[in-house]
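# I'd like to go over a predicted model; first the sequence, then the structure.
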Amino acid sequence: MAHIVIAGFGSRGDLYPLTDFGCRLRESGHDVVMTVTPDLVDEITACGLETRPIDFQLDHELDPDKPAKAAMELLLPKGMRQLGEKLLDALVDVPADVLLLSPFAELAGHPLAEARGIPSLGVRLQPISTTSAYPPSLLGAWSAGATINRTAGRCAVALVDRLYGKTIAGFRKRLGLPQVPQRSLRRERTIAEWPILHGFSPSVLPRPGDWRPGLAVTGYWWPRRPAGWKPPVELVSFLESGSAPVFVGLGSLMLSEQEAARVSEVVRQALTMVGVRGVVQAGGAGLDVRDDAVITVGTVPHDWLFGKTAAVVHSCGAGTMAAGLRAGLPAVAVPSPGGDQPFWARRLRELGVSSATLPRPKLTAERLARAIDSALSEPGHRTRAEELAARIAEEDGAAAVVAAVEQLIE
């Protein structure tokens, strides 16, 4: 038995997929501890994992009407320093033989693994390593050819090293490690072929041929359900009372109150225009659609819900997109600017699964209605989604993570 720590932080969509291999490692006889945000402690504990909360907050009040600004403040050196310190505090007394590092945990996690003299590996839901195939996914949906794509990747790496160099130096000082330039530390990891596992399907996005050794695409990691979970009675009643509805949700995306109200009304009007029923997930955006043919719900496992829907309208967060593909559903992509959502939206269109890409800031009821109608009425989208679902069903991403971890501890 090994003591394994999954150092995670982020939204529900960032954390819940990690429960798949976390539970699989525990079922294989290992002791597993996972760091999580305080709001998810009870749910992830109910999945069967021991948790440690990272009660991270910036040291000043944020404007709730400017969620994008709040997200950017987390990514500034000061925000990542505070997050890293909280992560180290949470793990100070936790035994570990291996560290699994999600992206937000890498800055503090690498020094922690070095200080303890234990191996680590990266676990990512998005491709951000340099390749000629596309720019890092967090830079958006564009692609400008092999040379520029690789240059963008290298520039992004250099920017991260410069931006967070002092932050990482602070973690190393706290842990009693010698000061080494961040660029040198990254070079050492590259030479050592530090393993990074990517939790998406190679059928959705193949592993680039020019990635260095050590970078692997495992297949999706599927969120575990909390023990004893039961669907809300009112949702079951709604689903049984008529035709399969269209799902609409923006995941953990935070919106201002004004924008949430606008999007909610756009969704209501679009569903009415098409004449279909809808299940709207409030999510981080706080969507609230009130209509006789629509029900607004809170947190519901997508693996349960999507099998009862006709199509999915979503923002292309990695987890929601994966669940829709797993269910073989046609999609409508409503990405927000920044992050990986435009990247995945483009990929859905390339795969022929999505009927349209409608950037959320410019979303209108008319455009959304046309896209939903197309997703439902044009059989090609569903056919391709079902073919992709069949290939995804043959993959076992969590098993690949277990194998990689057990190889490190042999």
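Good, I have the coordinates. Numbering: from 1, shown residues only.

# going forward, measure contacts and count neighbours with C-alpha atoms only.
Noted.

# tally of neighbours for residue 266?
20 (other Cα atoms under 10 Å).

# That one and residue 330, how far apart?
Counting by Cα to Cα, to the nearest Å, the gap from residue 266 to residue 330 is 20 Å.

# Tell me the secondary structure of residue 143, please.
Classification of residue 143 by DSSP: H, G, I helix; E, B strand; the rest coil places it in coil.

# Take this one as well and set it beside the first:
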Amino acid sequence: MNRLLLIALGTRGDVQPAIALGRGLRDAGFGVTVLAGDDFGDWITAHGLVFAPSGIDMQALMRSPDGIAWAHARSPSEEIRRMRALFRRFGPTSARAILGAAADADILVGAFTADATATAVAEKLGKPYFTTALQPLHPTRSGAATSQPVLAGRDSVLNRLAGRLAEWFLFGVFEETVHAWRRELGLPPWTRRAYYDRLHAVPTLCGFSAHAVPRPPDWPAHKAVTGYWFLDDDDGWEPPTDLVAFLAAGPPPVYVGFGSMSDPDGAATGDLILRALRRQGLRAVLAQGWAGLGMGAAPASPSAAAPRRVDRDDVYVLPAAPHTWLFPRMAGVVHHGGAGTTGAAFRAGVPQLVIPHFADQPFWGRRTHALGVGVRPIARRDLTEPALARGLAALVGSPELASRAATLGTAIRAEDGVRNAVATFQRWLAEPGVGRRSARPDAPPGNVRG
């Protein structure tokens, strides 16, 4: 039995699809260990997977002053600067955790958040390395699959150049830390070009749908778009009786929630949301999340507080609920634009309004709008009561928007992303040298069939 180390560094949106993929790989006969934030251990083991702690509490990180400053950066340059500081602080801890957990693994499966350090571990130990992506990362001419496209609505070499430029800046985030890590492992330092030539050669399972982001024709064959990796973990979950009563008491509400995003003043943000909802006369389910929206202060964990309502009959506040159960009952979904939440809303077939904070969230906000299933996104730094009220009105006021969202939902629900990913992974393993070739520092890109 091949033993896999599946690395899922990040917030809930990074860990949840990794658990879904891990379960699929386990059911296919692999031994699966998931390395993730220390606060996700119980959740991972509850799904029958082995847990390896990263040494980092992700919720505490995101609620720290540095985490809040990163999530609420006022410009791309500030976001990069804040990210670099966090990587310097936490990168060595997670790198050593990966090295320790990799000792018992036959194969390493990384992710965007861990590639820089995990590739060095694979190289040091001489073990095959594969990776995953929840958003399109490989440079391409496609504007639809470029995080910061020059020409979003068409194919252009300028979009590929924009993708290369994004890689250049990203390398600067982890360059210092990774050079130190490679020295510690007795490995030579990377140049930008050497690192990305090596990373581009790694077989990559992309956990999103081609219905949401069409696969670029200029991608190499070993970048496989499989469909979303949904974790249907609502078995045995019972909604609170007062939530059921609230949903039955009127027309479908809108959902508002920012998931794992922290907030310097969750109470004030919650009040802004409530005022915008009142302005449009909308009922809502307000998800507390890590920001503590609608509560004044967030609980110690997403499940620590019992569901509670603000002092309004038209708004219900709850700490968390499975998106698979909740979203199909909503008139629309207002969220932060995380890849997992966006995919869940696509699957539910409901219109979206994205309030992107940072990272890949602006990309997903643009995609929902470009697909005609979401209204124009509002950057978190531009969120005001009037702007949100206008967005809410557009969200619930267009039958065409709702119809397109429902059509996309039907297509997404017809896919089995986990099964596709497992089948692709098994096919790659059957090819001699795959993964092990890509772990070599001199491996050329495009050397794997898919």
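It's in. These figures come from a predicted structure and were not determined experimentally.

# Need the counterpart of residue 119 of the second structure in the first structure.
Aligned counterpart of residue 119 of the second structure in the first structure: residue 110 (TM-score structural alignment).

# before we move on, what about residue 286 of the second structure?
Under TM-score structural alignment, residue 286 of the second structure pairs with residue 280 in the first structure.

# Am I right that residue 187 of the first structure falls within a strand?
No. Counting by three-state DSSP, residue 187 of the first structure is not part of a strand but helix.

# Could you tell me how many residues sit around the counterpart of residue 360 of the second structure in the first structure?
When the first structure is aligned by TM-score structural alignment, residue 360 of the second structure is paired with residue 340. Counted with other Cα under 10 Å, residues neighbouring residue 340 of the first structure total 24.

# could you list every residue that touches residue 340 of the first structure?
126, 137-140, 317-318 (Cα atoms under 8 Å, 6 or more residues apart in numbering).

# As a markdown table, those residues with neighbour count and distance to residue 301 of the first structure would be great.
Formatted as a markdown table, the contacts of residue 340 of the first structure follow (neighbours: other Cα atoms under 10 Å; distance: Cα to Cα, whole Å):
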| residue | neighbour count | distance to residue 301 of the first structure |
| --- | --- | --- |
| 126 | 21 | 21 |
| 137 | 21 | 26 |
| 138 | 17 | 26 |
| 139 | 20 | 29 |
| 140 | 19 | 28 |
| 317 | 27 | 15 |
| 318 | 21 | 15 |
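
# mapped onto the second structure, which of these are still contacts?
Checking the contacts of residue 340 of the first structure against the second structure (both residues aligned by TM-score structural alignment, their matches' Cα atoms under 8 Å), the contacts still present are 126, 138, 317-318.

# Residue 172 of the first structure is in what secondary structure piece?
helix 146-174 (DSSP states H and E).

# So which bits of that helix are buried?
For helix 146-174 of the first structure, a neighbour-count test (16 or more other Cα atoms under 10 Å) marks 148-150, 152-154, 156-157, 161, 164-165, 167-172 as buried.

# So which other helices or strands are in contact with it?
Judged by 3 or more Cα pairs under 8 Å, 6 or more residues apart in numbering; DSSP states H and E, helix 146-174 of the first structure is in contact with helix 77-90, helix 106-116, helix 182-191.

# Which of those sits closest to residue 355 of the first structure?
Of all these, it is helix 106-116 that lies closest to residue 355 of the first structure, at 36.3 Å by Cα to Cα.

# what's the neighbour count on the corresponding residue of the second structure for residue 356 of the first structure?
By TM-score structural alignment, residue 356 of the first structure lines up with residue 376 in the second structure. When neighbours are defined as other Cα under 10 Å, residue 376 of the second structure has 20 of them.

# mind listing what residue 376 of the second structure touches?
Contacts of residue 376 of the second structure by Cα under 8 Å, 6+ apart are 353-354, 365-366, 369, 391.

# Let's have those residues in CSV, adding neighbour count, secondary structure and distance to residue 36 of the second structure.
Below are these laid out as CSV (neighbours: other Cα atoms under 10 Å; DSSP: H, G, I helix; E, B strand; the rest coil; distance: Cα to Cα, whole Å):
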residue, neighbour count, secondary structure, distance to residue 36 of the second structure
353, 29, strand, 29
354, 30, strand, 26
365, 27, helix, 26
366, 21, helix, 29
369, 18, helix, 32
391, 22, helix, 35
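
# can you list the residues you listed in JSON lines and add distance to residue 405 of the second structure?
Output for the contacts of residue 376 of the second structure, formatted as JSON lines (distance: Cα to Cα, whole Å):
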{"residue": "353", "distance to residue 405 of the second structure": "12"}
{"residue": "354", "distance to residue 405 of the second structure": "14"}
{"residue": "365", "distance to residue 405 of the second structure": "14"}
{"residue": "366", "distance to residue 405 of the second structure": "15"}
{"residue": "369", "distance to residue 405 of the second structure": "11"}
{"residue": "391", "distance to residue 405 of the second structure": "16"}
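
# Could you find which two of these are furthest from each other?
Applying Cα to Cα across those, the maximum distance is between 366 and 391, 14.3 Å.
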